[in-house]
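Colleague: Quick one, fold the following:
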Amino acid sequence: MPPKFPLILTLLVGGVFVWLWSTDHVFRSASIMLLVPLYLLLMALWWALHRKGMRLRRLGVFAVGIACIWGLFKYVIRYDGSADGSAMPSLAWRWQKPEALPALKAAAADAGAAPTPMPAGAADMPRFFGLKGDGAYPEPDWQTDWAAHPPREVWRIKVGDGWAGFSVAGGRALTQEQRGEEEYVTCYDLATGKLLWAHADKARFDEPMGGIGPRATPTVDLAHNAVLALGAKGLLNCLDLTTGKPRWSKDVLKDCESTKDPEWGKSTSPLIVGENVIASGGDKGITLAAYRIADGQLVWKAGEDGGSYSSPVLATVAGREQIVSVNANSVTGHDPATGAVLWKFDWPGFFPKVCQPAQVSPDRILVTSSYGLKSNLLEIKADAAGKMAVSSVWSSSAPRTKFSSPSVLGGHAYALDEGTFCCVDLATGERVWRDGRYGFGQQIKLGDHWLLVQAEKGFVALVKANPAKLEEVAKLQALSSKTWNPPTLAGRWLLVRNDKEAVCYELAAK
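Modeller: The predicted structure is shown next:
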């Protein structure tokens, strides 16, 4: 091996490092995890082989070193999942065990008891990502200057593993969490954080990079006094909102003839449409399945591209009400009554699609992704006979939303682009600016002027929509560890959580 080999290798690997980090490349962490060991291995081999007469001895040292490193990771250090959304590994000592929360009773002692009366300023938010599933919340009727009017922490509790958010109805806050080998749907008192009831299923989803537990936020059907919750392994539960008692449950993946379970766990929230609840399928097979809420009867199945990690939404597009679904390999519009496919946009990609479709205008929808898959502004048109067709207005590399979804305000989309906030011109698909390291968190829009960002590191930021620059106006240190869960704003009551704790704030009234 030539004497200039270390210099050449260092310059080569160093150049790749600089390029990966300067471009915020989607695979920068994975590349670094491969390049660093490869670099050290090649340097060690060069050291062992480049001097004649010492090769055998140095190869022995090299072998001992490899054995020591193997033993270190076998007996001393363990992989503890992803440190963040870039897949950078988190390492821990093997004797450090995560805190094990106690199991909850299937029904709390006072299950069925009424919660504390709805607190002042609170409002129902019965589903994931706003009333319509589009990430749109009302304009703030609360103080936006958090320095002068700091949010009041109402309660803080420990919760089990999982990446679900909260839904709120009638003074109850509902989420999903994992404790041991049981997957729970839990109901807490909005005003106090006290557990009202808990429903448990013998199910546990555990994926090395994404972590443990359920991912989907429950949906509340006030008309039927029911909670619909989809577990990480595809178990759809219909529970009584008052008591948590089960009414029926269905294996959605089995009903959707899924030939492959979702690699990262089901994260899609159920959609209520009239008397039915709509759930998405696995990575392959049927796309959507509709069940009658009253008794769990399967009403229809539709689509053939499988589901994704994006929840179906009900929207009026091109003058027709329809279910819009981002799937494993396509985006489709469906008739709510029958599930019939009204239009289909082919959008194949090996990596997961997580974004919620964002309606830009009466006939345009923005769908975004990452992992090298381009975002598209879709236009849906109906002819005189009512037949619908879809086309892409533009295709762009921005924004690159891995776990989150874009927010449309005016003629711009605001999104977390590989962990950095950005603004995209909807007319062209070009990025206007990119600033603010919020990590792989979540966001919602508030009226026509504001965005609430749940940062991956746990803090919450209030951002004013400004196509000229990032304008952060307030920050709240709500949580202190990795947070992928979506925030919930129920009137002036803000609920955020991660896989360790949940906290509720009251925002000061104007």
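Colleague: only C-alpha atoms for contact and neighbour calcs from this point on.
Modeller: OK.
Colleague: Wait, residue 291 touches residue 301, no?
Modeller: No. The pair residue 291 and residue 301 does not pass the contact test of C-alpha atoms under 8 Å, sitting 9.2 Å apart.
Colleague: Spatially, what comes nearest to the residue most central in space within the chain if we skip its sequence neighbours?
Modeller: Closest to where the C-alpha atoms of the chain average out (C-alpha atoms, centre = their mean) is residue 403, at 4.6 Å. Spatial nearest neighbour of residue 403, excluding adjacent residues (C-alpha to C-alpha, 6 or more residues apart in numbering): residue 354 at 5.7 Å.
Colleague: quick one more, to check against the first:
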Amino acid sequence: MSHRKTLLAALLGCAVPLLVSAAEWPQWRGPDGQGHIAGSGYPLTWSETENVVWKTEIPGRGHSSPVVDGNQVWITSAIDAPISEEKRQAKLKANTGNQPLTLVGELSLRAVCVDRATGKLIHDIEVTTDDDPDWTHQINTFASPSPVLEDGRLYCCFGAHGSGCVDTQTGKVVWTNKELKIQHENGPGSSPVIWGDLYIVHCDGSDKQYVAALNKRTGQLAWKTPRSGAMNENPQLRKAYGTPLVARLGGRDQLLSPGADWLYSYDPATGEELWKLNYETLGFSIVPRPVVHGDMIYMSTSFMRPHILGIRVDAAGGAPKVAWRYDKAGPQIPSPILVGDALYFVNDKGVATCLDAKTGELHWEARLGGNFAASPSLADGRLYFHNRDGKTFV
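Modeller: Next comes the predicted model:
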């Protein structure tokens, strides 16, 4: 097996809240999924020698974000074996895209836990395996979706390679599920959400596109809803890597679900489609997660030329409408963040933008420098932007 390492660090003041009060960072982008961190007093600078409490090497590779509960910090990782040349050539022929690929043999897909105070390794658990995995993009990993923590259970998603649930105290695997198969093309990216007794995840491949819910206690399929919007003729433009958000809109819980070319709303209990809205521009390989305030939804259409949409939901249950559209310097990968009446985002090339959330008018724009994939966070009244080189702008 390949034992490449991922480095997990606890920083006094970084946007991963490893040192704030316990049990309030259960999923990607925090408790409400919108990137707001509680607490105060975070340092504004750190380095290899300043304001670093501990650093721990994690076996394997992964892009998932840590989740925190009490003294436990969890992250997912993938350890791979070399692929035979025969299988390598067969997979290269099967790929219909032109992206740079990572091709591997067997996969061990894992959940790793470290002590919050010391960084000491507590658990390293094999959640599931894949003996013949599809390829992933070279900048992606097989452990990119972030897990979810709830009531002593860790819910892990590895896309088409499988999902699983782990008891956080014993480290035992409670269930696994390998039914949700699609062709990602670039590897997994959609993180799950927990709502009631359901584990809900996007499955937007080049071949099939649907949203599915598993019973969080058993891992059995609860519902599965195909995407109903018209799809592009090119299969490569049908895929997406978005993460849903459950929000209270129009007097009910709605599962906001960005897919290729369409934003959907579903009843999270049943998977019934409530409405859908076309982006009116090419939008695929969706990564950014929507943010919500009042009756407004804010999202990026991602690839190829991202548009930021301000979408107003009808309180009476009518069709939502695009209230405004901003088509300059939008992000393909980072999610936006809402602070009061201001919407902030940074695009992949490092241009940070602030818009009036009510009107979409530009407040300011600034070039930060470097390339970006991480989503910004808010902590103690300050925004944190992290580029791919490990530099943070506050």
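Colleague: circling back to that earlier point, corresponding residue for the residue nearest to residue 403 of the first structure in the second structure?
Modeller: Matched by TM-score structural alignment, residue 354 of the first structure corresponds to residue 287 in the second structure.
Colleague: State the number of residues packed around that match.
Modeller: Other residues near residue 287 of the second structure number 25, with proximity taken as other C-alpha atoms under 10 Å.
Colleague: go on, residue 147 of the first structure?
Modeller: Applying other C-alpha under 10 Å, we find 12 residues neighbouring residue 147 of the first structure.
Colleague: That one and residue 313 of the first structure, how far apart?
Modeller: 36 Å (C-alpha to C-alpha, to the nearest Å).
Colleague: try residue 347 of the first structure
Modeller: Distance, residue 347 of the first structure to residue 313 of the first structure, by C-alpha to C-alpha: 18 Å.
Colleague: more neighbours, the two?
Modeller: Neighbour comparison, residue 347 of the first structure and residue 313: the larger count goes to residue 313, with 23 against 17 (by other C-alpha under 10 Å).
Colleague: Quick check: that one touching residue 325?
Modeller: Yes. Under the criterion of C-alpha under 8 Å, residue 313 of the first structure makes contact with residue 325 at 6.7 Å.
Colleague: For the closest residue to residue 373 of the first structure other than its chain neighbours, which three-state class applies?
Modeller: Closest residue in space to residue 373 of the first structure, ignoring its immediate chain neighbours: residue 349 at 6.7 Å, by C-alpha to C-alpha, 6+ apart. Put simply, residue 349 of the first structure is coil when judged by DSSP: H, G, I helix; E, B strand; the rest coil.
Colleague: Now which residue in the second structure aligns to residue 367 of the first structure?
Modeller: Match for residue 367 of the first structure (TM-score structural alignment): residue 299.
Colleague: quick one, what contacts that match?
Modeller: Applying C-alpha atoms under 8 Å, 6 or more residues apart in numbering to residue 299 of the second structure gives the contacts 288-291, 308-310, 335-336.
Colleague: can you rerun that using 6 Å?
Modeller: 290, 308-309 (C-alpha atoms under 6 Å, 6 or more residues apart in numbering).
Colleague: What's residue 327 of the first structure aligned with over in the second structure?
Modeller: Aligned by TM-score structural alignment, residue 327 of the first structure pairs with residue 259 of the second structure.
Colleague: Can you get me a residue count around its match?
Modeller: Close neighbours of residue 259 of the second structure, defined as other C-alpha under 10 Å, add up to 30.
Colleague: Next one: it from residue 184 of the second structure, what distance?
Modeller: Distance from residue 259 of the second structure to residue 184 of the second structure, by C-alpha to C-alpha: 13 Å.
Colleague: which neighbours do these two share?
Modeller: By C-alpha under 6 Å, 6+ apart, no residue touches both residue 259 of the second structure and residue 184.
Colleague: so what corresponds to residue 190 of the second structure in the first structure?
Modeller: Correspondence of residue 190 of the second structure to the first structure, assessed by TM-score structural alignment: residue 268.
Colleague: tell me the contacts of its match?
Modeller: Counting by C-alpha under 6 Å, 6+ apart, residue 268 of the first structure makes contact with 216, 309-311.
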